[in-house]
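Enquirer: from the sequence below, what's the structure:
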Amino acid sequence: LTARNVRGSWFTDLALGGLNHQIEHHLFPSMPSPHLRRARPIVRRYCQDLGVDYRETGLIASYRQALASLHRAGAPLRRARISSARA
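Expert: Next up is the predicted model:
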C-alpha cells in the first residue's frame, strides 16, 4: 500500500535497475526485472478492480517524496539534538 512506481522509458528501467516498478516487484519479488514493465497493466487493472490506489510519479517527484519522508523521520533526532545543545 505504500509502494509507488516511477514513470519513465526503458532508460529509466535501465538506470534504476527495475526498481522503478516497486509495486510489481513487491508483488512478484522473484520476477526478472525486464518483465516487471509487462506486468504493470495487469497489476494496475487488478488494483483498480479492488479499489486499491496504484501510485505512479515522475523521477524528480519520487526523489522529492523520498527526501521529504527522510526529513520527517529525522525530525525527532534534530529536535533532541537542539534540546541537548541548549542544556
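Enquirer: can we go C-alpha only for contacts and neighbour counts from here?
Expert: Noted.
Enquirer: next SSE after the helix or strand hosting Arg38?
Expert: Assigned by DSSP states H and E, Arg38 belongs to helix 33-50. Note on helix 33-50: by DSSP H and E, the next helix or strand toward the C-terminus is strand 56-57.
Enquirer: this one next, for a side-by-side:
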Amino acid sequence: MQYGIRLRAEPDMSWDEFCTLLAGIMPETPLGQIVQIRSENDREKLKNFSPEQKRIRNEWRTRELKQAKWTDEEARKAVQEFQKIIQQAFG
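Expert: Got it, this is the predicted structure:
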C-alpha cells in the first residue's frame, strides 16, 4: 500500500486527487506491476516475460482490441457506467 490509505475509507477524495495518486503509482506496487506489464512494448523485455506476465499482457491487448470495435453508443454507455461507479465510490 504505497499511500497508506484505503480508497473506500476516503469519502471526500476528489476525482482530481484520485487521478494524481493513480498517476504516481510506483512500479513496486501490485497495481504498478500490472500497469507496467500491460504497457510494455520493448521486444527484448517481452522475450523475458514469464507465462503469467504474457497472459496478463495478452488479456489486456485482447480487451483493447474488442473495445476498439465499440460503436459510439456503446462507448458512451460504458463511460456513463464508469462515471456512475466512480460517483458511488467517491460521492
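Enquirer: overall similarity of the pair, as a TM-score.
Expert: Here the TM-score for the pair of chains, by TM-score structural alignment, normalised by the length of structure 1, is 0.26; 45 aligned residues with a Cα RMSD of 4.6 Å.
Enquirer: quick check: buried residues in the helix holding Arg38 of structure 1?
Expert: Neighbour-count burial for helix 33-50 of structure 1 flags Ser33, Leu36, Arg37, Arg40, Val43, Arg44 (criterion: 16 or more other Cα atoms under 10 Å).
Enquirer: show me where structure 2 has helices.
Expert: Secondary structure of structure 2 (DSSP state H): helices at 15-23, 30-39, 43-47, 51-68, 72-90.
Enquirer: JSON lines for these, including mean neighbour count?
Expert: Listed next are the helices of structure 2 as JSON lines, based on neighbours: other Cα atoms under 10 Å:
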{"stretch": "helix 15-23", "mean neighbour count": "11"}
{"stretch": "helix 30-39", "mean neighbour count": "16"}
{"stretch": "helix 43-47", "mean neighbour count": "10"}
{"stretch": "helix 51-68", "mean neighbour count": "13"}
{"stretch": "helix 72-90", "mean neighbour count": "12"}
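Enquirer: list the buried residues of the helix ranked longest in structure 1.
Expert: Under DSSP H, the helix in structure 1 containing the largest number of residues is helix 59-86. Residues Ser62 are the ones in helix 59-86 of structure 1 that count as buried (16+ other Cα under 10 Å).
Enquirer: list the helices and strands that helix packs on?
Expert: Applying 3 or more Cα pairs under 8 Å, 6 or more residues apart in numbering; DSSP states H and E, we find helix 59-86 of structure 1 packed against no helix or strand.
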